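In: Provided below for reference: sequence and predicted model.
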Amino acid sequence: MPFIASIGAAVHAAPLHAAAEKNDAAGIARLLAEGAAIDERDGSGATPLLVATHANRVEAAKVLIDAGADVNALDKIHDSPYLYAGARGHLDILKMTLSHGADLKSLNRYGGTALIPAAERGHVETVRTLIAAGVDVNHVNRLGWTALLEAIILGSGGQRHQDIVDALVKGGADVNLADGQGVTPLQHARSRHYDRIEAILVAAGAR
């Protein structure tokens, strides 16, 4: 096998990472009992728990989290199990990270909380879960956007994003917090003809 083709395969070569990727809960328990390092890093800086989170391997994640895996361990691109689960809407794993010390103030490589990409991608229950957990609904990322702005600017305007805007507003989002160019959420909604979102914002006092 040419060297360049073997690089990707080597990323998860460690047995614990491989077991996590395969959702092999029994194998993970055995490896940990044999002394495997629970937060060992692979070539990308990912721990076994992050590997399990990438693939939404709930059983593997549960075994690792229950055994004390670090839910806030960041890889080389600033993803952690908590941040990734939130961004991708992996709700079961997200809830486990929240009950095992997730750092609600931790930020991804864009300077955003887990709530911001969850809102953008339309993960309604994830957004509700993160709001209930206490994530700052008005945090501004490096693009100058809040979760509310991303839900409008990068969302579809459909039912999921309408529900997310509603949840954010009810959760205390500042409906008049503008982006870096001074454009408000209401102005963004109107420019995209998102009538239902516009109505939610206006009812909440948006200008």
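Out: In hand now; what should we look at?
In: going forward, measure contacts between C-alpha atoms and count neighbours the same way
Out: Will do.
In: buried ones in stretch 11-18?
Out: For stretch 11-18, burial by neighbour count (16 or more other CA atoms under 10 Å) applies to 11-12, 16-18.
In: make that stretch 148-167, sorry
Out: Using 16+ other CA under 10 Å as the test for burial, stretch 148-167 gives 148-153, 155-157, 160-167.
In: identify all contacting residues around it.
Out: Residues outside stretch 148-167 that contact it (CA atoms under 8 Å, 6 or more residues apart in numbering): 116-117, 119-124, 127-128, 137, 168, 173, 175, 179, 185, 188-189, 194, 196-197, 200.
In: run the last query once more with 7 Å
Out: Outside of stretch 148-167, the residues within contact range by CA atoms under 7 Å, 6 or more residues apart in numbering are 116, 119-122, 124, 127-128, 168, 185, 188-189, 194, 196-197, 200.
In: in strands, which of these appear?
Out: Among those, the subset assigned to strands under DSSP state E is empty.
In: residue 78: which of those residues is nearest?
Out: Nearest to residue 78, judged by CA to CA, of those is residue 116 at 15.0 Å.
In: mind listing what the closest residue to that closest one other than its chain neighbours touches?
Out: With sequence-adjacent residues excluded and distances taken as CA to CA, 6 or more residues apart in numbering, residue 116 is closest to residue 147, at 4.2 Å. Listed by CA under 7 Å, 6+ apart, the contact partners of residue 147 are 115-116, 119, 137.
In: which of those residues count as buried?
Out: Looks like those have 115-116, 119, 137 buried, using 16+ other CA under 10 Å.
In: redo those residues as TSV? Include distance to residue 3.
Out: Output for the buried ones among the contacts of residue 147, formatted as TSV (distance: CA to CA, whole Å):
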residue	distance to residue 3
115	39
116	38
119	40
137	46
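In: one more structure, for comparison:
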Amino acid sequence: MADDIGDLMFQAIERGDYNTVEHYVNTYSLNHCAAWDDGYALLKHSLEKGQREISMFLLKDNLKLNPYFDPFFGFNEDKTPLHIAIEKYDMEIIQKLLDKGANVNIRDANYKTPLYFAVCNKDMELIQMLLDKGAEVNKQIYYDSSCTNYLNIAVQTKHIHVVQMLLDKGAYVNGCDTNSKTPLHFAVQNNNMEMVQMLLDNGAYVNSCDTNGKTPLQIAVQNN
């Protein structure tokens, strides 16, 4: 019986049958069957299928918002509900997820965090929302086949206001990527003098060597 109800619930979500979903939630608990995963799987399914009204209804309940995380193997979720909401750019649902306890620093299967997507998209409003909820500004992430940090990405994408926001929140100005390149390396390479000055004003080292033995100062001399 539990399996039958479980399947029927997913089918109701997929076709956007709000009344049936409401009936099952009110009749059975969110831990009615393992497949519902305390509501986590239901919410994820409704978000993936674009069933916003059902997603908002589910978020009224006390449901599970974060997947199980194994300290050795991580988790194999492609995307969490928070990642999906960010992908769909639904700010109301993003805020509700964060307010109800969604992990703001959680990674997807590709080790991407919510803040990663916000920084890459140069989305000031979303960045601020995530930072206000405790997003870690110095977390190591993957970008363009390299292990790096948010400040490096912001410099590479040439968004000075995002760079300033991250610095104001304590981003390490000399944090480097896999190739030992710092934000100043990228700012100099881009010949972005305003960005260079901002980083220098915040304590950037001009003599930090990357894996090719090049410092920002040497790159600046070569560029000129």
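Out: That came through, no problem. Please read these numbers as outputs of a predicted model, since none were measured by experiment.
In: and the furthest pair within the buried residues of stretch 11-18 of the first structure?
Out: Spanning the widest gap among the buried residues of stretch 11-18 of the first structure are 11 and 16, at 12.0 Å by CA to CA.
In: roughly how far out does the lengthiest helix in the second structure sit from the chain middle?
Out: Under DSSP state H, the helix in the second structure containing the largest number of residues is helix 2-14. Here helix 2-14 of the second structure is found 30 Å from its chain centre; the criterion is CA atoms, centre = their mean, to the nearest Å.
In: same question, stretch 93-113 of the second structure
Out: 6 Å.
In: that one: which residues count as buried?
Out: Here stretch 93-113 of the second structure shows 93-95, 97-98, 102-108, 112-113 as buried, counting by 16+ other CA under 10 Å.
In: so can I have a markdown table of those residues showing secondary structure and distance to residue 55 of the second structure?
Out: Shown next, in a markdown table, are these (DSSP: H, G, I helix; E, B strand; the rest coil; distance: CA to CA, whole Å):
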| residue | secondary structure | distance to residue 55 of the second structure |
| --- | --- | --- |
| 93 | helix | 8 |
| 94 | helix | 11 |
| 95 | helix | 13 |
| 97 | helix | 10 |
| 98 | helix | 14 |
| 102 | coil | 14 |
| 103 | coil | 18 |
| 104 | coil | 19 |
| 105 | coil | 21 |
| 106 | coil | 20 |
| 107 | coil | 21 |
| 108 | coil | 20 |
| 112 | coil | 23 |
| 113 | coil | 21 |
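In: one step back: what about the helix or strand following the longest helix of the second structure, how far off from the first structure?
Out: Counting by DSSP states H and E, the next helix or strand C-terminal to helix 2-14 of the second structure is helix 18-27. Taken over the aligned residues, the distance from helix 18-27 of the second structure to the first structure averages 3.1 Å (mean CA distance after the TM-score superposition for the first structure).
In: for helix 18-27 of the second structure, packing partners?
Out: Using 3 or more CA pairs under 7 Å, 6 or more residues apart in numbering; DSSP states H and E, the elements in contact with helix 18-27 of the second structure are helix 2-14.
In: now the angle between helix 18-27 and the helix it packs on, please.
Out: 140 degrees (axes from the mean of the first three to the mean of the last three CA atoms, to 10 degrees).
In: which outside residues touch helix 2-14 of the second structure?
Out: By CA under 7 Å, 6+ apart, helix 2-14 of the second structure touches 20-21, 32-33, 35-36, 42, 46, 49.
In: mind picking the two most distant members of the contacts of stretch 148-167 of the first structure?
Out: 128 and 188 (22.5 Å).
In: do you know how far the residue opposite residue 42 of the second structure in the first structure once aligned is from residue 69 of the first structure?
Out: Residue pairing (TM-score structural alignment): residue 42 of the second structure is matched to residue 48 of the first structure. To residue 69 of the first structure, residue 48 of the first structure is 8 Å away according to CA to CA, to the nearest Å.
In: cool, residue 106 of the first structure as well?
Out: According to CA to CA, residue 106 of the first structure stands 17 Å off from residue 69 of the first structure.
In: can you give me the helices for the first structure?
Out: Per DSSP H, the first structure carries helices over the ranges 3-11, 15-21, 25-33, 48-54, 58-66, 81-88, 91-98, 115-120, 124-133, 147-153, 159-170, 185-191, 195-203.
In: for residue 73 of the first structure, find the nearest of those.
Out: helix 81-88 (7.1 Å).
In: buried sites along that closest one?
Out: In helix 81-88 of the first structure, counting by 16+ other CA under 10 Å, buried: 81-88.
In: for these, which one is nearest residue 74 of the first structure?
Out: For the buried residues of helix 81-88 of the first structure, the nearest to residue 74 of the first structure is residue 81 (7.9 Å; CA to CA).
In: surely that closest one and residue 72 touch.
Out: Yes. Assessed by CA atoms under 7 Å, residue 81 of the first structure is found in contact with residue 72 at 6.3 Å.
In: give me the contact list for stretch 93-106 of the first structure.
Out: 53, 58, 61, 71-72, 82, 85-86, 113, 135.
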